[in-house]
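**Q** here's my sequence, what's the structure:
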Amino acid sequence: MAELWNPLLERMPRDRLERRQIRKFREQAVYVYENVPVFRRKLDRAGIVPEEIDSFEDIRAVPTTTKDELRRAQETGADDSDGSSGRTERATETRSTPYGELLAVEPEAVREYHQTSGTSGTPLRQADSGRDWEWWSDCWATVLWSQGIRPDDRVFFPFSYNVFVAFWAAHYACERIGAEVVPGGNLSSAERVQLMDDLEATVFMTTPTYALRLGEVAEQEGIDPAATSIERIVCAGEPGASVPGTKAKLEERWGATVHDHAGATETGAWGYSCEGDSLGLHFNEAQFLIEVVDDDGDPVEPGETGTLIVTPLDRHAQPYLRFEQRDRVRLEEPSACDCGRTFRLADGGVLGRDDDFTTVNGVLLSPTAVEDVVRQHDDVADEYKIVIDEHDEKESDVVTLISEAKTQDVETTRTELRHRLKQACGLSFRITLREQGALERPELKADRVVDQRVNHV
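**A** All right, here's what the predicted structure looks like:
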């Protein structure tokens, strides 16, 4: 059985791969220009002639796409970033669709509707054609095959999928691979754990937060998660599976290999860990043009940290050019992984969204650094909160870690956490340790940073 889902693409020499990316970006730019008025106006304003794009430098001259401008185009049928509020003839014709002026196809070509979670504002609606859905499932099949999922696996999904795309696409990718799929929506956590155990599922997919929660529930139900048939856990939705402390805790609790994935409704499944030795995410550079840029929009060098700009190279119904993903990553060369893929990597996975990072007393606080410290400590529970507030008397910020103690020696644990957090984050933390079970257990993703500062910008 093949080691890679698509060996031709995944091991394509870098020079050929880059030429392919430039060609496909140019083709996508031409397609978008001809079919999406909001982007045609935008490219015209920037003086971009899509047919003339012939280098990465040309690509970087193309304006980026932001979530806010997509919201405007979705709701008003026009991009008013230049101050205009007028609508084109095409926008008026398509105003009855929920997609505003973002469709590149006729409405009857749309086969799938999904939307973003709306955690950062109004949800974005995403249309996919039948061709898009084939592309989605192929992207996800690349992810899952790289992580060892094969036709003899039984894959459990402990969620109701609702209108969120990720697990729908993963579900169909499992079917494409030939694996058996067990949907676990509309069940309690205890029922899901019991069903996984009864059916001898070999894989389940979830967020890192919920994987930890299911392990906790299993123990409460008298089931040893490490003794179940689970061999692999595929995580998505938050960075934890590439955070060493969280990954190690999950693998120890479940006796399984933990894999990471990254993607978005607007872009697709652009990143994945493999069975190699690297603790990071490969960029799927066959299906996406992925740029890692600094604050000025210039490319970063390997070993440097930047934010992602992602272009899906085969999106059909609702395509985007240079979408500001706003995930922060540390770029690494393909040689950092021993799997033989020629795709570059995000060392350590997604370090967080730009919005997740905040300055505390002049220091940039990384939530994943805190997560790593908490998850590597044996005497604190899985759940925690980071609370940032203003000092009552001094002109400074106070940052508090709230977690749960698993030991009677609370003072020693506080001292150790303060020391480790100071080393990892360069900040002095206050530590509050409560009894086990005091903090709420999220059932999907966790929002662990609470910034209560009134005057913080």
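
**Q** from now on I want contacts and neighbour counts done on CA atoms only, so please keep to that.
**A** OK.

**Q** now do the contacts for the nearest residue to Ala405 once chain neighbours are set aside.
**A** Spatial nearest neighbour of Ala405, chain neighbours left out: Val380 (4.7 Å); criterion: CA to CA, 6 or more residues apart in numbering. By CA atoms under 8 Å, 6 or more residues apart in numbering, Val380 lies in contact with Val374, Ser403, Glu404, Ala405, Lys406, Thr407, Thr413.

**Q** list the contacts of the helix or strand containing Val32.
**A** Here Val32 sits within helix 14-35, counting by DSSP states H and E. Residues from elsewhere that reach helix 14-35, judged by CA under 8 Å, 6+ apart: 9, 39-40, 43, 50-56, 59, 103-105, 285-286, 288-289, 311, 313-314, 319-321, 342.

**Q** can we see that at 6 Å?
**A** Arg40, Pro50, Ile53, Ala104 (CA atoms under 6 Å, 6 or more residues apart in numbering).

**Q** stretch 276-288 too?
**A** Residues contacting stretch 276-288 (CA under 6 Å, 6+ apart): 9, 270-273, 311-313, 337-339, 343-349.

**Q** who's in contact with the spatially most central residue of the chain?
**A** Taking CA atoms, centre = their mean, the centroid of the chain lies closest to Ala262, which sits 3.5 Å from it. When contacts are counted by CA under 6 Å, 6+ apart, Ala262 touches Gly271.

**Q** report the separation between it and Pro107.
**A** 29 Å (CA to CA, to the nearest Å).

**Q** same question for Val293.
**A** Using CA to CA, we find Val293 at a distance of 35 Å from Pro107.

**Q** would you mind telling me which of the two has more residues around it?
**A** Val293 (20 against 16; other CA atoms under 10 Å).

**Q** show me the contacts for that one.
**A** Counting by CA under 6 Å, 6+ apart, Val293 makes contact with Pro299, Val300, Gly306, Thr307.

**Q** 10 Å - rerun?
**A** Pro299, Val300, Glu301, Glu304, Thr305, Gly306, Thr307, Leu308, Ile309, Arg328, Val329, Leu331 (CA atoms under 10 Å, 6 or more residues apart in numbering).

**Q** now the other sequence, so there's something to compare against:
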Amino acid sequence: MSHSEFWNPFLETLPRQKLEQLQLYKFKRIFSWAYQQSKFHRSLYDAAGITPDDIRTLDDVRKVPKVEKSMMQAIQNKDPFPYGDALCVPLEEVSTFRQTSGTTGQPVYQPDTWQDWEWWAECWAYILWSQGYRASDRVFLPFGYNIFVAFWAGHYGAEKLGCEVVPGGVLDTQARILKIQELQATAMMATPTYVLRMADVAKNKLGIDPASLSIDKITCAGEPGAGIPATKKRMEAAFGAKVFDHSGATEIGAWSYECRHQPFGMHVNEAMFLVEIEDMETGEPITEPGIKGKMVITALDRMAQPCIRFDAKDVIQWDPDPCTCGRTFRLIKGGVIGRADDITKVKGVLLSPAAVEAVVRSFEALGDEYELIVERPGDVDHITLKVELKPGADRVQVESGLKDQLRLKTNLGYDLQFFEYGSLPRYKLKARRFKDLRKKDNL
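**A** Predicted coordinates:
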């Protein structure tokens, strides 16, 4: 399969029927490839009694067993080392190594061929073009280049569009801000946590108003923050720039993006991915818009270590309305809402950490950082929310308003703890603000 086979500038506007025909063709191809080349997938599918001949329609896709991260972790460190039985190509064809961040346990190793890496860059080219990146842009990448995929593919996607890319990997935060100022960079990519961290450092350490910098667009990933209106508003106000959301994962690829029309949601790149939504408890398919469920996803063109019906545990919902940009790729409303393993019952109520973030970030008197801790010291759940109060803010007034909004938006009460601005932990990549200590108690 050549790179040109899956690149087509008109894919984003294909009529629905033709798009689904393309997805079915690609699913049958990747399923057959994995069945023939991967010992892991062949064993999984044989145990379920399913072969490539059984896939005739998109409805048949649901017959295919799902793959979970724990299954990929279990087959690692075996021959061909270190990837194990899911590798579909000779080891000498692997050109790129990445691994997951390890925030949910043992990292998963991800091998890619050069063709796979070209596919990654193509996915990102779709993202960046939709957000207004052009050859005239100078894109600054303030992340540490290492084995975590982070914005590696964003780098190559930007180059593919002809942008000038400035890597800021070994620089510290202050040096990165100064380099942006020196080179008059027009765009950057970072996690929402680090965007806010850079704004804080620019203002309070360097005396530079981040809005005075030349950045006019920022692409975020890694956390749900850019899809939370209050967090997006903070970032856009700080830098005077448009902030765009995107979602991807090491095992999956860059599968969704927010376009310049910003419809409060993200397009699924349906030419390269097949996304299904399932009920979080029953596993039944959800096809109607507006109903939240767990995402199951297939990367349709990734060959070295296929991602077929992967249980990503991202919580999403279909948007009933198309985007005004004209793309026929469907929207997920509000982007990725959270993770199924983060959304948990507290005192019988479903708690979403993203809902708490939305409340905290809506208070101008509070800093960007916070911590949410759920414990069970006895027989009753206890929720602690630690926040930072900005200098000069009225604590009594903020506390009263915060309690009211949290009760209104989450139906729960919180033990609020206020800290001096700048005293809570800071993060450079993915933040770990939510801690459910009950899980540790049950181990």
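
**Q** if we can go back for a sec, show me the subset of the contacts of Val380 of the first structure that the second structure keeps too.
**A** Mapping the contacts of Val380 of the first structure onto the second structure (both residues aligned by TM-score structural alignment, their matches' CA atoms under 8 Å) leaves Val374, Ser403, Glu404, Ala405, Lys406 still in contact.

**Q** next, count neighbours for the fourth one.
**A** In other words, Ala405 of the first structure. By other CA under 10 Å, neighbour count at Ala405 of the first structure equals 21.

**Q** what residue of the first structure matches up with Thr51 of the second structure?
**A** For Thr51 of the second structure, the aligned residue in the first structure is Val49 (criterion: TM-score structural alignment).

**Q** that match contacts Leu43, doesn't it?
**A** Yes - counting by CA atoms under 10 Å, Val49 of the first structure touches Leu43, with 7.4 Å between them.

**Q** overlap of the contact sets of these two?
**A** Taking CA under 10 Å, 6+ apart as the contact rule, Val49 of the first structure and Leu43 both touch Ala29, Tyr33, Val62.

**Q** neighbour-wise, which one of the residues you listed leads?
**A** Neighbour tally across these (other CA under 10 Å): the maximum, 26 neighbours, falls on Ala29.

**Q** how about that residue, what's its partner in the second structure?
**A** Using TM-score structural alignment, Ala29 of the first structure pairs with Phe31 in the second structure.

**Q** same deal with Gly352 of the first structure?
**A** Matched by TM-score structural alignment, Gly352 of the first structure corresponds to Gly338 in the second structure.

**Q** can you pull the contacts of its match?
**A** Applying CA under 10 Å, 6+ apart to Gly338 of the second structure gives the contacts Glu223, Pro224, Gly225, Lys294, Lys313, Asp314, Val315, Ile316, Ser352, Pro353, Ala354, Ala355.

**Q** what about the third one, neighbour count?
**A** Using other CA under 10 Å, Gly225 of the second structure is surrounded by 25 other residues.

**Q** can you find the partner of it in the first structure?
**A** In the first structure, Gly225 of the second structure lands on Gly240 (TM-score structural alignment).

**Q** double-check that its match belongs to a helix.
**A** Yes - Gly240 of the first structure: assigned to a helix according to DSSP: H, G, I helix; E, B strand; the rest coil.

**Q** quick check, it in contact with Asp260.
**A** Yes - using CA under 10 Å, Gly240 of the first structure is in contact with Asp260, at 8.2 Å.

**Q** identify the contacts common to those two.
**A** With CA under 10 Å, 6+ apart as the test, Gly240 of the first structure and Asp260 both reach Thr207, Pro208, Lys247, Gly349, Val350.

**Q** returning to that earlier point: between the contacts of Gly338 of the second structure, which is closest to Gln181 of the second structure?
**A** Set against Gln181 of the second structure, the nearest of the contacts of Gly338 of the second structure by CA to CA is Gly225 (25.1 Å).

**Q** tell me how far the residue lying farthest from the centre of the second structure lies from Val64 of the second structure.
**A** Here the centre of the second structure is the reference, and by CA atoms, centre = their mean the most remote residue is Val396, at 36.2 Å. According to CA to CA, Val396 of the second structure and Val64 of the second structure sit 56 Å apart.

**Q** so which strand or helix has Ile332 of the second structure?
**A** Here Ile332 of the second structure, judged by DSSP H and E, is contained in strand 331-333.

**Q** who's in contact with Lys422 of the first structure?
**A** Residues near Lys422 of the first structure by CA under 10 Å, 6+ apart: Val370, Glu416, Ser428, Phe429.

**Q** tell me where the stretch 251-400 of the first structure has strands.
**A** For the stretch 251-400 of the first structure, applying DSSP state E, counting those that start in this stretch gives strands covering 257-264, 268-272, 280-283, 288-293, 305-312, 323-332, 345-353, 358-360, 363-365, 380-390, 397-405.

**Q** quick one: the last one to the second structure mean distance?
**A** Put plainly, it is strand 397-405 of the first structure. Compared with the second structure after fitting, strand 397-405 of the first structure has a mean deviation of 1.1 Å; criterion: mean CA distance after the TM-score superposition for the first structure.

**Q** what range does that strand cover in the second structure?
**A** Against the second structure, strand 397-405 of the first structure falls on residues 381-389 (TM-score structural alignment).

**Q** which of the residues in the matching stretch are buried?
**A** For stretch 381-389 of the second structure, a neighbour-count test (16 or more other CA atoms under 10 Å) marks His382, Ile383, Thr384, Leu385, Lys386, Val387, Glu388, Leu389 as buried.
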